[in-house]
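Asks: The following block contains a protein sequence and its predicted model.
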Amino acid sequence: MIITDYDLYEVPPRWLFLRLETSDGIVGWGEPVVEGRARTVRTAVEELLDTYLLGKDPMRIEDHWQTMYRGGFYRGGPILMSAIAGIDQALWDIKGKHHDMPVYELLGGKARDRMRVYQWVGGDRPEGVADAAREKVEEGFTALKMNATAELRRVDSPSAVQAAEDRLAAVRDAVGEKIDIGVDFHGRVSKSMAKKLAAALEPYDPMFIEEPVLPEHNDALPELASHTTTPIATGERMFSRWDFKEVFEDGCVDIIQPDLSHAGGITEVKKIASMAEAYDVAMAPHCPLGPIALAACLQVDACAPNALIQEQSLDIHYNETSDVLDYLKDPTVFQYHDGYVDLPEGPGLGIDIDHSYVRMQAGEVNWHNPVWRHDDGSVAEW
């Protein structure tokens, strides 16, 4: 069996799907994308497939991963690692289908029977979060996540901190003490403001504060950790086990959030999860993406003892015109109940992509994140 052909589909709202075909007719799906850079990643995927992977045996996944990563003098970063991630997902999908079992069975078998999930509430500039939170809890979710703030200046006013505190207080009041609430700083916050915000939000007992500073400022995390008892989460913009080494060694992060479509796919994130376990760090994979990425996450969640909770993008504010379940022949594979989702039991990634719907939706996806500016006209972090 060899890899014979592939197709790439840009589909709304902001995703890129890879369809990888073998000589015996098995098809594997992957989701290689950087949100807002679909065309750039598409080119990287084409380069890896055309110059290396076509004609190869799809079963040798580890060797292919090493070749795609180490075969280039320049390596790492969001584009290359996302291209590798989507190819890796498709290869595991093929291997699972070949052996007629879920990927997690090939990775050692299940460490759990279902996976807890959280639901996003509010938008980029969070508003109406209390009502949205109440609604999602009524739907059965037991964990939520919200943005902490809109844009912030490097040293902002007490009113900006108070507004964030008031929003979280309103959500906590709406849902009570039994519901977990993750608060995403989204890299919008300078280290000076992160200390103030963490202190202000701590009385409302957030499940975690996410990406309190940008990854290029991870050296500030130990000091921040010394100022709060709230668990610190980060990692969606870290792309390999080598990127995570420093935060593990510093002992400042409680939850890591690698993205299965950015951090080298199933092969790499399984290794990152094992590294985290050795440092007593939990994992909550980042996944504001499509159904293939979510299915890949659940394969690793299934066999990672330290997997804590899973992000998923159903009804997220980015998903305009299409949503996660629209691309599946059987959307019940991701049925949420009591705050959990059952692990997919089908072979490979455990999902059946509706190829005809993908083709119908495919076209140029022109999604880019907004560029925010402060009152003085300078660029703000989004």
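Replies: Ah, there it is.
Asks: C-alpha only now, for contacts and for neighbours.
Replies: Fine.
Asks: what's around Glu223, how many residues?
Replies: Using other CA atoms under 10 Å, Glu223 has 12 other residues around it.
Asks: what packs against the helix or strand it falls within?
Replies: Assessed by DSSP states H and E, Glu223 sits inside helix 221-225. Helix 221-225 is packed against helix 191-201, with contacts defined by 3 or more CA pairs under 8 Å, 6 or more residues apart in numbering; DSSP states H and E.
Asks: Recalculate using a threshold of 7 Å.
Replies: If you count contacts as 3 or more CA pairs under 7 Å, 6 or more residues apart in numbering; DSSP states H and E, helix 221-225 packs onto no helix or strand.
Asks: after it, next one along is what?
Replies: Next along the chain from helix 221-225, counting by DSSP H and E, comes strand 232-234.
Asks: residues making contact with that following strand?
Replies: Strand 232-234 is contacted from outside by Phe208, Ile209, Glu210, Glu211, Val253, Asp254, Ile255, Ile256, Gln257, using CA atoms under 7 Å, 6 or more residues apart in numbering.
Asks: Next step: the residues you listed restricted to strands.
Replies: Phe208, Ile209, Glu210, Ile255, Ile256 (DSSP state E).
Asks: could you pull out the strands for the stretch 251-382 of the chain?
Replies: Listed in chain order, the strands of the stretch 251-382 of the chain (DSSP state E, counting those that start in this stretch) span 255-256, 282-283, 310-311, 336-337, 340-342, 372-373, 379-380.
Asks: Alongside the first one, take a look at this:
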Amino acid sequence: MLKEHNATGDNRRDFLRKSALGGLSLGMMFNGNPAKEVEFLSQKVKRSSSPSDLKITDLRIATVVRAPMTCPIIRIDTNQGISGYGEIRDGASAKYGLFLKSRLLGKNPCTPEMLFKDIKQFGGHGRAAGGVCGVEMALMDLAGKAYGVPAYQMLGGKYRDYVRIYGDTPTLPDPVEFAKKMKERQDLGLTFLKMDFGVGLLKNHPHTVVGGLNTDYTRQWGDPPKMKGNARSYSQTKHPFSGIQITDEGIEIMANFVHEVRKSVGYEVPLAADHFGHFGVNTAIRLANAIEKYRLAWLEDMVPWFYTDQWKQITEAVNTPTLTGEDIFLKEEFIKLIDARAVDMVQPDLASSGGLIETKKIGDYAEERGIPMAMHFAGTPVSFMANVHCAAATENFVALEHHSFDVPWWEDMVTGIEKPIYKDGFVKVPETPGLGIDLNEKVVKEHLKDGTLYFAPTEEWNEIDSWDRTWS
């Protein structure tokens, strides 16, 4: 829990004095509206502070499940009673964040870029970046609260007041039922949709998949037992090595899913494609050309992101935009893809790409070279709002993924923000300090991972036991 105000310094005059030191005044913040001033002053969270004297005193984690993924939420506490929230990427270990605690204690959280440079060596592609990115989110939340400004302001200001979201949809085996589910998403008010129609849809259709007898090609996720003759399970086999090909009949069946969805949702809304399964470049090109007439917004992750030459081969062979990036850590690998013109769009996941500042840098680099940026996301409202601030501050932003439409308590995890969080396909960018949200302790506690506590003490992670410098 965030600490309440101390008795001293809670009067309006003291607050105005401190706010002025931070470059703000209530008059500027609320246009002279007394009711809004009172509402602000009566909040429990201490929003302004003495930033130069702020020090990190603790880091704790609460792990939420079925949101719809497992998501560890980070809380960083300080010596002035304000706390910042971040989130380790869905499916990643809480230890990725706990490991960093000893590197942060005693530091000033109002230097998020400098602290990120200190800890980014402990991140890696995919979920391995989760701790570093979650800490960066919490630092940006803290710095915003300390200075009394929203996180987007620390990224240079905002280009938009509303952030467009797109809805991802679970796969269903029947194309007509799948289309109905997509229409339900559209009826929520969404103006951008994404669908999964991978090779797994062909499971019960004979003569559609070449090479499927020797592997469980329906399992992209998880790690089932290794199949006879395979070095790894299908889910752990990189696309060029799976040996899977799709016949013309199989491609026709997959294309029919897109046909039925387009019939249902129309052509007024952009419709993107996600997760096709693990097969090589040639099959990817054949499938892309078969669905070209449906004018999809993008084709996502047709091969792994690090095969730059293969991405370039696909991009040059098809007319539908190509996109990748949700598992890339830091801007350097995005730069390689962009400079090679290997993809038409990039899609960082802020919880893997490096947090708000690094993702903003990725977007800016892409924007200068004429490349749009979508944003991948699957987690709680904490990471979601970090994405919203970054999207607001990035000019070439297209749309932000939302993965929790079917989780009825998702929005209830946070307070301090206008509800519903998304309306008519957009999210209003908050003007409150930091990420603009606080946690609802009761709801979060109801959805904790079994055997874990709500921000339990973590003293065992206090001490550094290694020399971290990477140069001599």
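Replies: Done, it's in. Keep in mind it's a predicted model, so treat the numbers as computed, not measured.
Asks: about what we covered before: and which of the ones in strands among the contacts of strand 232-234 of structure 1 is nearest to Leu54 of structure 1?
Replies: Nearest to Leu54 of structure 1 among these: Ile256, at 33.7 Å, using CA to CA.
Asks: What's the match for the closest one in structure 2?
Replies: By TM-score structural alignment, Ile256 of structure 1 lines up with Val346 in structure 2.
Asks: Find the nearest non-adjacent residue to its match, please.
Replies: Leaving aside its sequence neighbours, Val346 of structure 2 sits nearest to Met373 (CA to CA, 6 or more residues apart in numbering; 5.0 Å).
Asks: Contacts only, for the one you found.
Replies: Met373 of structure 2 is in contact with Met345, Val346, Gln347, Gly363, Asn396, Phe397, Val398, counting by CA under 7 Å, 6+ apart.
Asks: In those, find the pair that's most separated.
Replies: It's Gln347 and Asn396 that sit farthest apart of the contacts of Met373 of structure 2, by CA to CA, at 11.4 Å.
Asks: These two: which is more packed in?
Replies: Neighbour count, other CA under 10 Å: between Gln347 of structure 2 and Asn396, Gln347 has more, with 28 against 20.
Asks: pretty sure the more buried one contacts Pro372?
Replies: No - taking contacts as CA atoms under 7 Å, Gln347 of structure 2 lies outside contact range of Pro372: 8.8 Å.
Asks: returning to that earlier point: any chance of the strands of the stretch 251-382 of structure 1 in TSV, plus distance to His217 of structure 1?
Replies: Listed next are the strands of the stretch 251-382 of structure 1 as TSV, based on distance: least, CA to CA, whole Å:
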stretch	distance to His217 of structure 1
strand 255-256	16
strand 282-283	21
strand 310-311	24
strand 336-337	36
strand 340-342	34
strand 372-373	20
strand 379-380	16
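Asks: centroid residue for structure 2?
Replies: What sits nearest the mean C-alpha location of structure 2, by CA atoms, centre = their mean, is Phe377, with 3.1 Å.
Asks: quick one: what's aligned to it in structure 1?
Replies: Using TM-score structural alignment as the criterion, Phe377 of structure 2 maps onto Cys287 of structure 1.
Asks: Identify each of the helices in the stretch 1-150 of structure 1 and give its residue range.
Replies: Here the stretch 1-150 of structure 1 has its helices, by DSSP state H, counting those that start in this stretch, at 38-48, 61-70, 78-99, 103-106, 129-138.
Asks: Quick one: map Val171 of structure 1 onto structure 2.
Replies: In structure 2, Val171 of structure 1 lands on Val261 (TM-score structural alignment).
Asks: count of residues packed around Phe384 of structure 2?
Replies: 22.
Asks: now it: how far from Ser102 of structure 2?
Replies: Phe384 of structure 2 sits 27 Å away from Ser102 of structure 2, going by CA to CA, to the nearest Å.
Asks: do Ala342 of structure 2 as well
Replies: 40 Å.
Asks: more crowded one of the two?
Replies: Shown here are Ala342 of structure 2 and Ser102; by other CA under 10 Å, Ala342 has more neighbours (23 against 17).
Asks: Next up, the contacts around the residue nearest to that one when sequence neighbours are not counted.
Replies: Excluding the flanking residues, the one nearest Ala342 of structure 2 by CA to CA, 6+ apart is Lys312, at 3.8 Å. By CA under 7 Å, 6+ apart, Lys312 of structure 2 lies in contact with Arg341, Ala342, Val343.
Asks: returning to what we had before: PyMOL command to pick out the buried ones of the contacts of Met373 of structure 2?
Replies: Provided next is the PyMOL selection string for whichever of the contacts of Met373 of structure 2 are buried by 16 or more other CA atoms under 10 Å:
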select buried, resi 345+346+347+363+396+397+398
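Asks: Can you add distance to Gln245 of structure 2 and give the contacts of Met373 of structure 2 back as TSV?
Replies: As requested, the contacts of Met373 of structure 2 are exported to TSV (distance: CA to CA, whole Å):
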residue	distance to Gln245 of structure 2
Met345	26
Val346	26
Gln347	26
Gly363	35
Asn396	36
Phe397	34
Val398	32
